[in-house]
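**Student:** my questions concern the predicted model and sequence given below.
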Amino acid sequence: MKRLLTALAVAAALLPGLAQEGARAATLADVKARGTLNCGVNQGLAGFAARGSDGAWAGFDVDFCRALAAAVLGDAAKVSFVPVGTQDRFDKLASGAIDVLARNTTWTMERETKLPLRFVGVSYHDGQGFIVKKLLGVTSALQMSGAAICFLSGTTTEANVADFFREKDMAYTPVTYASLDELVAGFDAGKCDTYTADVSQLYAVRLRLGNPDDALVLPDVISKEPLGPAVRQGDEQWFTIVRWVLFALINAEELEVTQGNAAALKSDSRNPAVRRLLGAEGSFGPDMGLDADWALRMLSATGNYGEIFARNLGPETPLAINRGLNALWSQGGLLYAPPLR
């Protein structure tokens, strides 16, 4: 009897944790029941996630959310974009307020070991840099000893600068802001000599200055900043789905499957890799809890990784960012995804 009572006590103690685990493992069912994907995005960063004058969201991360919605819900429009800041993004993911964090966020060991989240992969290879006013006469970060540096709170940027300046035996004065709007205004008004962030963000911020042509992004890159979507820990099915949406977008570019030809290739292609991607062969969608056309739908809605990049960030956009490290591995970049097989 004593052993039985002890076993029951242990089971009772474990029940809350088991219930919480079950709740965390139901994201796909929750999204389908709700009929909408709740996607956490930047509050306003040109090229990645920002509202236009008509109120519609656009950007690289926005298109990833739409691709995920098309794969899971059958409709790229079934997304609720939830603006999240650097301070509340992880709390909103952990609480279930968002199903996926697509806001530009650096994958680090500390975040993945200390926070209840998992990064699904790298969607954008970035690095931390600096932007200055040309009047400052600076052409390298090595010339900025004693500078006042603007930081956005809740990011990895200040730690990277501390490491860089300590290694170079340089001093600096931190000027921290809670929001990007406040920071841009402060930098524009001369409250600091430079702003440091991911280089991609610096190009977007430059467009928001009173006189963009008066600012210069320095060539120095002082860190690795692998950006990628994140999901809650404890739901392997949802983790797998979000991860393979990203991998499918990258594989599609490598296989030359585009928004315009995806539907035709499903029936016409003789390439086994293309046929597996588009659901003509295998059971890859059903194995994840989706149907066979999950990738076909998302590619028809948003195009492949290269098309999403070109539309939002590429040389024909105001940001005019070259692919660089974000080119396919076969074209000199780092972009590489496991195969669908």
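**Tutor:** Noted; the coordinates are in hand.
**Student:** C-alpha only now, for contacts and for neighbours.
**Tutor:** Will do.
**Student:** wait, residue 69 sits on residue 39?
**Tutor:** No: if you go by CA atoms under 8 Å, residue 69 and residue 39 don't touch, sitting 9.4 Å apart.
**Student:** can you pull out the strands in the stretch 201-341 of the chain?
**Tutor:** Secondary structure of the stretch 201-341 of the chain (DSSP state E, counting those that start in this stretch): strands located at 215-217, 225-227, 230-232.
**Student:** would you convert those into JSON lines that also reports distance to residue 164?
**Tutor:** Formatted as JSON lines, the strands of the stretch 201-341 of the chain follow (distance: least, CA to CA, whole Å):
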{"stretch": "strand 215-217", "distance to residue 164": "17"}
{"stretch": "strand 225-227", "distance to residue 164": "15"}
{"stretch": "strand 230-232", "distance to residue 164": "27"}
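**Student:** so for residue 328, which of those sits nearest?
**Tutor:** strand 225-227 (15.2 Å; CA to CA).
**Student:** what are the contacting residues of that closest one?
**Tutor:** Under the contact criterion CA atoms under 8 Å, 6 or more residues apart in numbering, strand 225-227 has outside partners 104-107, 122-128, 198.
**Student:** putting a second one here so we can go through both:
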Amino acid sequence: MGGCERRTETPPADVNEALPAKTTTLPTSTESPTLAAIKKRGRLNCGVHQGLVGFAFTDNRGAWRGFDVDFCRATAAAIFGDPDAVRFVPLTAEQRFEALRDGRIDVLWRNTSWTMGRDTGGELSFAGVNYYDGQGFLVRRALNLSSASELNGARVCVQAGSTTELNVEDYFRTRGIEYRPVVVKTEEEARQAYAREACDAFTADISALAAARTTLPNPQQHVILPDVISKEPLGPVVRRGDDQWTAVIRWTLNALILGEELGVTKANVAALERDSQDSRVRRLLGEEGEFGPSLGLPRTWARDAIAASGNYGEIFERNLGQQSALNLARGLNAQWSARPSGLIYGLPIR
């Protein structure tokens, strides 16, 4: 892939277009208005990044791939039993919240930080955290820097109107370090400015920096400094006011996390559904309880989500971990029970 962002032709976001209705979901008397509209439409409208390696991008055949993309597919599978019953809507940072507010998308799975301001603004709700990130700096190895505190007087590329811009301003101001911000409209422009040496450093979430580095002509000539200057809990966002739809997204995410914790994988989910005597696994896979119908989903909602994209660990490794070009360590995104432990903790289904 030649760049973090690929420009592809995207059909108009006609959310009213009716597709053939699916019949795999169960009705409920208290069904979410959002979920009811999705079922009537026949597909999920999922907002994603317009092109970020590892998270959301189109491959050479035009198919959407990535960490967030897999969560979109898992959500569609939980609703319809079909991971392809989803329309991906690529959005810039500036477009993402407005697209959610005006109903062009049903859920935003797009490396978005959960902050108090966003959560208490009255229009948005975060349903969980699927990636714990932090902001850092990408610099040329030839500068021989060991810390961001050595960037005195440096030109720093940063995206406008983002938490990234605010964080970097706070970082340098509190340390009394002079810097020259090179503020551009999009992440793509920031990466391009860094690549042509219009700035000395590029600041963004560390995962985005790792993605950017893979697209540079000589990735080994660039290094991510060890400083982590912020906490960036990334997760799915929905419109406020539809609590049941928020629960659908929250519990789909938790089902994928529990799948990894309980050893349920894309490869063995069918066998475990048939043979497992572990009550935790049986509840997860719909063999015990009415957890899916309580959400307005089929009993097999979690099984279908795992069968579509794999469990959380499989999604991580394929897109961001050792099986990917980014080769990111699990770190904080390891399971709470792993050694060393991380922050990923699935809520119990019971």
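**Tutor:** Looks like it arrived, so ask away. All values reported here derive from a predicted model rather than from experimental measurement.
**Student:** right, and the strands of the stretch 201-341 of structure 1 - which one's nearest residue 326 of structure 1?
**Tutor:** Among the strands of the stretch 201-341 of structure 1, the nearest to residue 326 of structure 1 by CA to CA is strand 225-227 (10.5 Å).
**Student:** rewinding a little: I'd like the contacts of strand 225-227 of structure 1 laid out as JSON lines, including distance to residue 317 of structure 1.
**Tutor:** Converted to JSON lines, the contacts of strand 225-227 of structure 1 look like this (distance: CA to CA, whole Å):
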{"residue": "104", "distance to residue 317 of structure 1": "19"}
{"residue": "105", "distance to residue 317 of structure 1": "22"}
{"residue": "106", "distance to residue 317 of structure 1": "24"}
{"residue": "107", "distance to residue 317 of structure 1": "26"}
{"residue": "122", "distance to residue 317 of structure 1": "22"}
{"residue": "123", "distance to residue 317 of structure 1": "19"}
{"residue": "124", "distance to residue 317 of structure 1": "17"}
{"residue": "125", "distance to residue 317 of structure 1": "19"}
{"residue": "126", "distance to residue 317 of structure 1": "18"}
{"residue": "127", "distance to residue 317 of structure 1": "20"}
{"residue": "128", "distance to residue 317 of structure 1": "21"}
{"residue": "198", "distance to residue 317 of structure 1": "18"}
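**Student:** over in structure 1, tell me which residue corresponds to residue 270 of structure 2.
**Tutor:** Alignment note (TM-score structural alignment): residue 270 of structure 2 maps to residue 263 of structure 1.
**Student:** which residue is the nearest non-sequential neighbour of its match?
**Tutor:** Nearest in space to residue 263 of structure 1, with sequence neighbours left out and distances taken as CA to CA, 6 or more residues apart in numbering, is residue 296 at 6.9 Å.
**Student:** quick one on the thing from earlier: and which of the contacts of strand 225-227 of structure 1 is nearest to residue 62 of structure 1?
**Tutor:** residue 104 (10.7 Å).
**Student:** so the closest one, which of the three states?
**Tutor:** Of the three states, residue 104 of structure 1 takes coil under DSSP: H, G, I helix; E, B strand; the rest coil.
**Student:** that one touches residue 201, doesn't it?
**Tutor:** No: at 9.1 Å, residue 104 of structure 1 does not count as touching residue 201 under the criterion of CA under 8 Å.
**Student:** which one of those two has more residues nearby?
**Tutor:** Using other CA atoms under 10 Å, the more surrounded residue of residue 104 of structure 1 and residue 201 is residue 104, with 26 against 20.
**Student:** list the contacts for that one?
**Tutor:** Per CA under 8 Å, 6+ apart, neighbours of residue 104 of structure 1: 41-42, 48, 61, 227-229.
**Student:** select the longest helix from structure 2.
**Tutor:** Across structure 2, the longest stretch assigned as helix under DSSP state H is helix 243-261.
**Student:** what is the corresponding segment of structure 1 for that one?
**Tutor:** Using TM-score structural alignment, the partner range for helix 243-261 of structure 2 is residues 236-254.
**Student:** ok, back up a step: out of the strands of the stretch 201-341 of structure 1, which gets nearest to residue 20 of structure 1?
**Tutor:** Among the strands of the stretch 201-341 of structure 1, if distance is taken as CA to CA, the winner is strand 230-232, at 12.1 Å.
**Student:** mind giving me the packing neighbours of that closest one?
**Tutor:** Packing partners of strand 230-232 of structure 1 (3 or more CA pairs under 8 Å, 6 or more residues apart in numbering; DSSP states H and E): helix 89-95, strand 100-101, strand 117-119, helix 236-254.
**Student:** how many neighbours does the closest residue to residue 210 of structure 1 other than its chain neighbours have?
**Tutor:** Excluding its sequence neighbours, the residue lying closest to residue 210 of structure 1 (CA to CA, 6+ apart) is residue 188, at 7.0 Å. When neighbours are counted by other CA under 10 Å, residue 188 of structure 1 registers 21.
**Student:** and residue 188 of structure 1, what pairs with it in structure 2?
**Tutor:** Match for residue 188 of structure 1 (TM-score structural alignment): residue 195.
**Student:** mind listing what's buried along stretch 165-185 of structure 2?
**Tutor:** The neighbour-count check on stretch 165-185 of structure 2 (16 or more other CA atoms under 10 Å) flags 165, 167-168, 172, 177, 179, 181-184 as buried.
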